[in-house]
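Trainee: Below are the sequence and a predicted model for it; my questions follow.
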Amino acid sequence: MPVTELALFHFKNNKSIDSPENEAVKAKLLSGIKDQASYASYPVYLLTQVEDPSYLYLVGGWESVETHMEKWIPSKTNQDIMLQLQDNLEVAWLQHLDVSPGTLSPDSVNLESECSGIPLAAPVIAISRYFINPLKRGDFQSTLATNKHHLLEFTKASSIGGGWRLDPEKTEDVETNMKDEFVLFSGWGAIENHLKFAETESFKEFGKIKGYLEGAEIKHARRPSNVAAV
């Protein structure tokens, strides 16, 4: 099953990808994701986290989780790439979502669409990680489906999309291990617009999903300057 990869990297010098200090590692990284895109036959996008620009999201596609983890990850090409980057860049986390990578296009904006795809054309993308008790997964999903139009109507110029994480993070905490994760992407003209949504009556309706959450992490990202998709 085709899947979307979402990974978070961190520059060890705490600078952004656009920083002059990271010019050399940026070139190596862009070369590496070009190799990944060629191998996977899906485009790869980079997004800088707004809250802390030293963090960088990678969004890409794979024919399956196994293709990525069992073929690409151990391949000599990938190992050489990571060897070149390891002194400057570290992987914070990596996951796969049941989002069709065929929707990974900055031009695919559809206000009437279901939750599929990622609004890469938006100036700012909110990345909301929702952690859910598996017993409440169905209730969360139906509540989101019923109320997502409130979010869509407010964003106006962009779209929303998202999917379930296919490979839950393994930890020593059994209770944490039992949580499912849904990642919701929403496009915004500016972070301020997202914050304003939280002050509206519509948010109260959309916010009904909070009744099924065990936790959440919400960050914002944008495409780095002078970095196109590969």
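Mentor: Structure's in. What do you need?

Trainee: make it CA atoms for all contacts and neighbour counts henceforth
Mentor: Will do.

Trainee: Other residues contacting the strand or helix carrying residue 194?
Mentor: Residue 194 is located in helix 191-197, with elements delineated by DSSP states H and E. Contacts of helix 191-197 from elsewhere in the structure, counted by Cα atoms under 8 Å, 6 or more residues apart in numbering, are 124, 151, 154, 155, 188, 203, 220.

Trainee: Show me which positions of that helix end up buried.
Mentor: For helix 191-197, the neighbour count (16 or more other Cα atoms under 10 Å) marks 191, 194, 197 as buried.

Trainee: Can you get me a residue count around residue 80?
Mentor: 11 (other Cα atoms under 10 Å).

Trainee: which helices and strands does whichever strand or helix holds it pack with?
Mentor: Assessed by DSSP H and E, residue 80 sits inside helix 76-85. The contact analysis (3 or more Cα pairs under 8 Å, 6 or more residues apart in numbering; DSSP states H and E) places helix 76-85 against helix 23-40.

Trainee: Toward the C-terminus, what is the element adjacent to the helix holding residue 80?
Mentor: Next along from helix 76-85, by DSSP H and E: strand 89-97.

Trainee: contacting residues around the nearest residue to residue 223 once chain neighbours are set aside?
Mentor: Using Cα to Cα, 6 or more residues apart in numbering and skipping residues adjacent in sequence, the residue nearest residue 223 is residue 47, 4.6 Å away. By Cα under 8 Å, 6+ apart, the residues touching residue 47 are 56, 57, 58, 59, 221, 222, 223, 224.

Trainee: change it to 10 Å
Mentor: 8, 17, 53, 55-59, 120, 124-125, 220-225, 227 (Cα atoms under 10 Å, 6 or more residues apart in numbering).

Trainee: ok, structure two:
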Amino acid sequence: MYIVGTWESPGHHERFLPSVENLGLFDLLRGEVVLGVGIGETVEGRGIRMWHLEGDALSCLRTGIDEGIGEEDAKKKSPFSAPIISCNRHYISSHNREGFSAKFNEVKHALENETKEYEIEGGWRIEKEAEDKEEWVMFCGWESVEKHMAFSKKESFKEWSGIVDWVEGFEVRHLRLIEGL
């Protein structure tokens, strides 16, 4: 289970964690999330692993407005409004961060052509797992897992996959919203 939100700063979020409001939210998730273990620790696979992203990667959640640079981009929706959301974690050595960013910006259009109506949102992880490691976290909206998987068989994927040269590893998870929360 992923709980995604926006905060003014990591400190603001940390002050919210022990609040009555936050603990009340966890009552809704009883049985799904275990409280009382350290962040990053789990009990039978249930626990909380938390990280913050630099910048305003998820502004669409806070504002409720889909904004873009151009007229075409302004029509795009938040990836969090899609039936399926891919959470893509790219593990990068610190000395490859600039190269990865340049390559990502160069080939991003190949992915944008596939996600069509949904924005691609992402940001650099603030809390690093190691000083010489970086992590780029990206969210994309998809109509289905099958549509996402079909992208890997298209010619445009060859261009997109050029980012692999800049990463040490990556993880892709498919998410969907839980109705009623």
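Mentor: Arrived safely. Keep in mind that what you see is a predicted model, and the values were worked out from it rather than measured.

Trainee: And the TM-score between them?
Mentor: The TM-score (TM-score structural alignment, normalised by the length of structure 2) is 0.77; 162 aligned residues with a Cα RMSD of 2.7 Å.

Trainee: superposed on structure 2, where does the helix holding residue 80 of structure 1 end up, distance-wise?
Mentor: Taken against structure 2, helix 76-85 of structure 1 registers an average deviation of 6.1 Å after superposition, with mean Cα distance after the TM-score superposition for structure 1.

Trainee: For the buried residues of helix 191-197 of structure 1, give me TSV that also has distance to residue 109 of structure 1.
Mentor: Formatted as TSV, these follow (distance: Cα to Cα, whole Å):
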residue	distance to residue 109 of structure 1
191	19
194	18
197	20
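
Trainee: Residue 168 of structure 1: which of those residues is nearest?
Mentor: Nearest to residue 168 of structure 1, judged by Cα to Cα, of those is residue 194 at 27.5 Å.

Trainee: What's that closest one aligned with over in structure 2?
Mentor: Mapped onto structure 2 by TM-score structural alignment, residue 194 of structure 1 lines up with residue 148.

Trainee: quick one: the strands in structure 2?
Mentor: Along structure 2, the segments classed as strands by DSSP state E run 42-43, 46-47, 84-93, 120-124, 133-142, 169-175.

Trainee: Would you tell me which one of the ones you listed is buried the most?
Mentor: Across the strands of structure 2, the average number of neighbours (mean count of other Cα atoms under 10 Å) peaks for strand 133-142, which reaches a mean of 22.

Trainee: That strand packs against which elements?
Mentor: Packing partners of strand 133-142 of structure 2 (3 or more Cα pairs under 10 Å, 6 or more residues apart in numbering; DSSP states H and E): strand 84-93, helix 97-115, strand 120-124, helix 145-151, strand 169-175.

Trainee: what's the counterpart of residue 89 of structure 1 in structure 2?
Mentor: In structure 2, residue 89 of structure 1 lands on residue 33 (TM-score structural alignment).

Trainee: so residue 29 of structure 2 touches residue 180, yeah?
Mentor: No. Using Cα atoms under 10 Å, residue 29 of structure 2 is not in contact with residue 180; the gap is 11.6 Å.

Trainee: quick one, which of these two is more surrounded?
Mentor: Set residue 29 of structure 2 next to residue 180 and count neighbours by other Cα under 10 Å: residue 29 wins out with 12 against 4.

Trainee: ok, now how distant is that one from residue 132 of structure 2?
Mentor: Using Cα to Cα, to the nearest Å, residue 29 of structure 2 is found at 35 Å from residue 132 of structure 2.

Trainee: Also residue 62 of structure 2?
Mentor: When distance is defined by Cα to Cα, residue 62 of structure 2 is 31 Å away from residue 132 of structure 2.

Trainee: what's the answer for residue 90 of structure 2, then?
Mentor: From residue 90 of structure 2 to residue 132 of structure 2 the distance is 14 Å (Cα to Cα).

Trainee: ok, now residue 107 of structure 2?
Mentor: With distances taken as Cα to Cα, residue 107 of structure 2 is found 25 Å from residue 132 of structure 2.

Trainee: Those two - which one has more neighbours?
Mentor: Higher neighbour count among residue 107 of structure 2 and residue 132: residue 107, with 18 against 10, using other Cα under 10 Å.

Trainee: Could you double-check that that one lies in contact with residue 164?
Mentor: No. Residue 107 of structure 2 lies out of contact with residue 164 (Cα under 10 Å); the separation is 11.5 Å.

Trainee: before we move on, back to that, now the helices and strands packed on strand 133-142 of structure 2 in a markdown table, with distance to residue 48 of structure 2?
Mentor: Shown next, in a markdown table, are these (distance: least, Cα to Cα, whole Å):
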| stretch | distance to residue 48 of structure 2 |
| --- | --- |
| strand 84-93 | 16 |
| helix 97-115 | 27 |
| strand 120-124 | 20 |
| helix 145-151 | 25 |
| strand 169-175 | 16 |
